[in-house]
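Participant: Pasting a predicted model and its sequence here:
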Amino acid sequence: MRQFPIILIPPPVQRIAQSKPDAPAFTGNLPIAPSQAPQPIETQEAILLTIGLILVVGVVTLIAKELGIVVLILGTIAIIFKVRYQFQTYRNRYQKYQDSLQGYLLQLESYSREELQYQKKLAIAHGSERVLTFRQQQYKKLFAKLALTDQGTAINELDNSIHLATNAVRFGNALRNYLSGNLYQNAKLHIPSIDYEWSPDLVYRDPELNCHIAIEIVSSVEDRAAIAQNDLAERFLINANWIIIKFAEAQIQRKTLECCKEFAKLLDRLSLDPKPIDQLTDVADLN
């Protein structure tokens, strides 16, 4: 019984159940932070220049000693002038850095405001009510052509005409207390590929969305031929965008309310109807 309930969901239904309305576009660009603060003398740069000069002088000296001395003098003078220039321009460079930093902070503040506004718009666009409405609009198009060969009899119409002894009727009467849609027994659908009139234990139909959910109650002793036939029928149904949920017979008999909650969780998870689960919060989960 551990593998039950078994739930078969068509791929198009799964895609809709995970879909959301298009999010608003975010046009803000994260500002680029300025480089690190300037130093009065870029010591690392001066050291690298000195090392470079020594290497160049060494190579030139191997070719011409006098030329090496000239290169050393000129290179030293150039490094001294560069270091002096850095020291003299430090205040201006530091002021430019401060201006750049202030500009960056202002841009960052503006970006943060834009992002906050975007998050608010996104929260509205992806709010639970909007997502539910968005998904149900898609479901109406997907389920528009679903129909039964014979709708059967609504469970509430069976109350006075038959004895409530069958598991299907007993479960149907318990389940319909929480649903806005209708439950039917003896519903039929012709499966052309195997020329078979398929009739599940119960069929749930949402009149607004026209979604159809087959509810099967699986006995521990089932005929192999019937199992094979039902498997072929289920493939046809899944391709036709039916949803199928199977409970074990023992679950229906011993844990009727827990099975009702499992069905309500399915409706909520697929965004078909979130209301039934609110009525069953005090009921334990099926295990």
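Facilitator: Right, received. Where do you want to start?

Participant: can we go C-alpha only for contacts and neighbour counts from here?
Facilitator: Fine.

Participant: Only the buried residues of stretch 131-143, if you could.
Facilitator: 131-132, 134-136, 138-139, 142-143 (16 or more other C-alpha atoms under 10 Å).

Participant: ignore the last one, stretch 171-187
Facilitator: Quick answer for stretch 171-187 (16+ other C-alpha under 10 Å): 171-173, 175-176, 178-179, 181-187.

Participant: Any idea how far apart the tips of that stretch sit?
Facilitator: Counting by C-alpha to C-alpha, to the nearest Å, the length from the leading to the trailing residue of stretch 171-187 is 16 Å.

Participant: put this beside the first:
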Amino acid sequence: MAKIPAVAWSAFVSGLLTLGIRIWRQQQLYLKRLHKYEYELQQYKRQLIAYQERENQHKRKVAESQKPENIKKYRYKLIREIMSKAVPNDGINITDEQNILNSELGRYLNKLFSNKIYTDVTINNPNSYIPYQLDIAYIDQSLHLYIDIEIDESYNDEAGEPVYEDVLTYDNKRHQLFLDKGWLVIRFAEEQVIRQPESCCKVIANVINKVTGIAIPKQLNQMENLQKYPS
């Protein structure tokens, strides 16, 4: 049997060593990649758990916020923020005219909303030197609550139009000005005020209840709802 030259053996051994080194390096690289993958997988799992916990916390908060009592609290908070920006009346116009307060509606208002009803309040008209005179004002400075209670003029029964010219345009501008100043505006027809003064008070009490949570006076709970006129 022929002998393998030493050079050949040397080359063979060298090749085996080179191959072994390459295999070892590939294995080390594989292990390194495997460790990196396992580390990233663990990181991902921890992030997923953290995300799921945040998601569950968010769901709990949403569920809590959707409870009727919390919705009500949040609603009142927003309303109070809006009310805090309301602009008070500009002045007082002292007059001897007390027809409204001496009317049945006026007596009910003073009885139900003591010390909060005014008939001599004015708000400056930006388009005239003559200020707007409010029919009735409900003012609760402790709550920063301002309500303009308007009694609309009579309408012509045949034509179905206001008695006075341009009263609609005038009232619309007046109405919008009060809204811009953060006032609430409640409008009644004269016929409603005359026929159903207590029901008008119930409307006012309902509005106050909705924006402040103040309970409606007990004597109004059984009162019939305000009717529209003409029927």
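Facilitator: Now that the structure is in, tell me what you want to look at. None of these values were measured; they are calculated from a predicted model.

Participant: Adding secondary structure and distance to R205 of the first structure, write the buried residues of stretch 131-143 of the first structure out as CSV.
Facilitator: Compiled in CSV, those are given as follows (DSSP: H, G, I helix; E, B strand; the rest coil; distance: C-alpha to C-alpha, whole Å):
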residue, secondary structure, distance to R205 of the first structure
V131, helix, 22
L132, helix, 18
F134, helix, 20
R135, helix, 17
Q136, helix, 14
Q138, helix, 17
Y139, helix, 13
L142, helix, 14
F143, coil, 11
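
Participant: May I see the buried residues of stretch 130-148 of the second structure?
Facilitator: Quick answer for stretch 130-148 of the second structure (16+ other C-alpha under 10 Å): 131-139, 144-148.

Participant: Which residue is the nearest non-sequential neighbour of the equivalent of K255 of the first structure over in the second structure?
Facilitator: Using TM-score structural alignment as the criterion, K255 of the first structure maps onto Q196 of the second structure. Spatial nearest neighbour of Q196 of the second structure, excluding adjacent residues (C-alpha to C-alpha, 6 or more residues apart in numbering): L226 at 6.8 Å.

Participant: Map the one you found across to the first structure for me.
Facilitator: Checking TM-score structural alignment: L226 of the second structure goes with L286.

Participant: Give me the distance between that match and E262 of the first structure.
Facilitator: 7 Å.

Participant: Now E104 of the second structure: closest residue in space, sequence neighbours ignored.
Facilitator: The nearest residue in space to E104 of the second structure (C-alpha to C-alpha, 6+ apart) is P197, at 6.6 Å.

Participant: From D148 of the second structure, how far off is the one you found?
Facilitator: Following C-alpha to C-alpha, the distance that separates P197 of the second structure from D148 of the second structure is 16 Å.

Participant: And W24 of the second structure, by the same measure?
Facilitator: Between W24 of the second structure and D148 of the second structure the computed distance is 90 Å (C-alpha to C-alpha).

Participant: And the helices in the second structure, which stretches?
Facilitator: 6-65, 68-83, 99-102, 104-112, 167-180, 190-195, 197-212, 218-221 (DSSP state H).

Participant: list the contacts for the residue most central in space within the second structure?
Facilitator: By C-alpha atoms, centre = their mean, the second structure has its centre lying nearest to L78, at 4.8 Å. L78 of the second structure makes contact with no residue, according to C-alpha atoms under 8 Å, 6 or more residues apart in numbering.

Participant: Same question for C200 of the second structure.
Facilitator: C200 of the second structure makes contact with 105, 188, 192-193, 226, according to C-alpha under 8 Å, 6+ apart.

Participant: how do those look in the first structure, which are kept?
Facilitator: Retained in the first structure: 188, 192-193, 226, out of those (criterion both residues aligned by TM-score structural alignment, their matches' C-alpha atoms under 8 Å).

Participant: Same drill for L286 and E262 of the first structure, tell me which one is more crowded.
Facilitator: E262 (21 against 15; other C-alpha atoms under 10 Å).

Participant: mind listing what that one touches?
Facilitator: 285-286.

Participant: same thing with F26 of the first structure?
Facilitator: Neighbouring residues of F26 of the first structure by C-alpha under 8 Å, 6+ apart: 115, 118.

Participant: Can you get me a residue count around E40 of the second structure?
Facilitator: With other C-alpha under 10 Å as criterion, E40 of the second structure counts 12.

Participant: With R46 of the second structure as the reference, measure out to it.
Facilitator: E40 of the second structure is 10 Å from R46 of the second structure, by C-alpha to C-alpha.

Participant: ditto for Y146 of the second structure
Facilitator: 55 Å.

Participant: Around T166 of the first structure, how many other residues sit close by?
Facilitator: Residues near T166 of the first structure, counting by other C-alpha under 10 Å: 12.

Participant: I277 of the first structure too?
Facilitator: So I277 of the first structure, with other C-alpha under 10 Å, has 22 neighbours.

Participant: Tell me which residues touch the residue nearest to Q196 of the second structure, please.
Facilitator: L226 of the second structure is in contact with 192, 196, 199-200, 203, counting by C-alpha under 8 Å, 6+ apart.

Participant: again with N230 of the first structure
Facilitator: By C-alpha under 8 Å, 6+ apart, the contact list for N230 of the first structure reads W198.

Participant: which residue in the second structure lines up with it?
Facilitator: Match for N230 of the first structure (TM-score structural alignment): D171.

Participant: so K261 of the first structure sits right up against D278, yeah?
Facilitator: No: contact criterion C-alpha atoms under 8 Å: K261 of the first structure and D278 do not qualify, at 9.6 Å.

Participant: Looking at those two, which is more packed in?
Facilitator: Neighbour tally, K261 of the first structure and D278, criterion other C-alpha under 10 Å: the higher count belongs to K261, 24 against 13.

Participant: I'm done for today, thanks for sticking with me.
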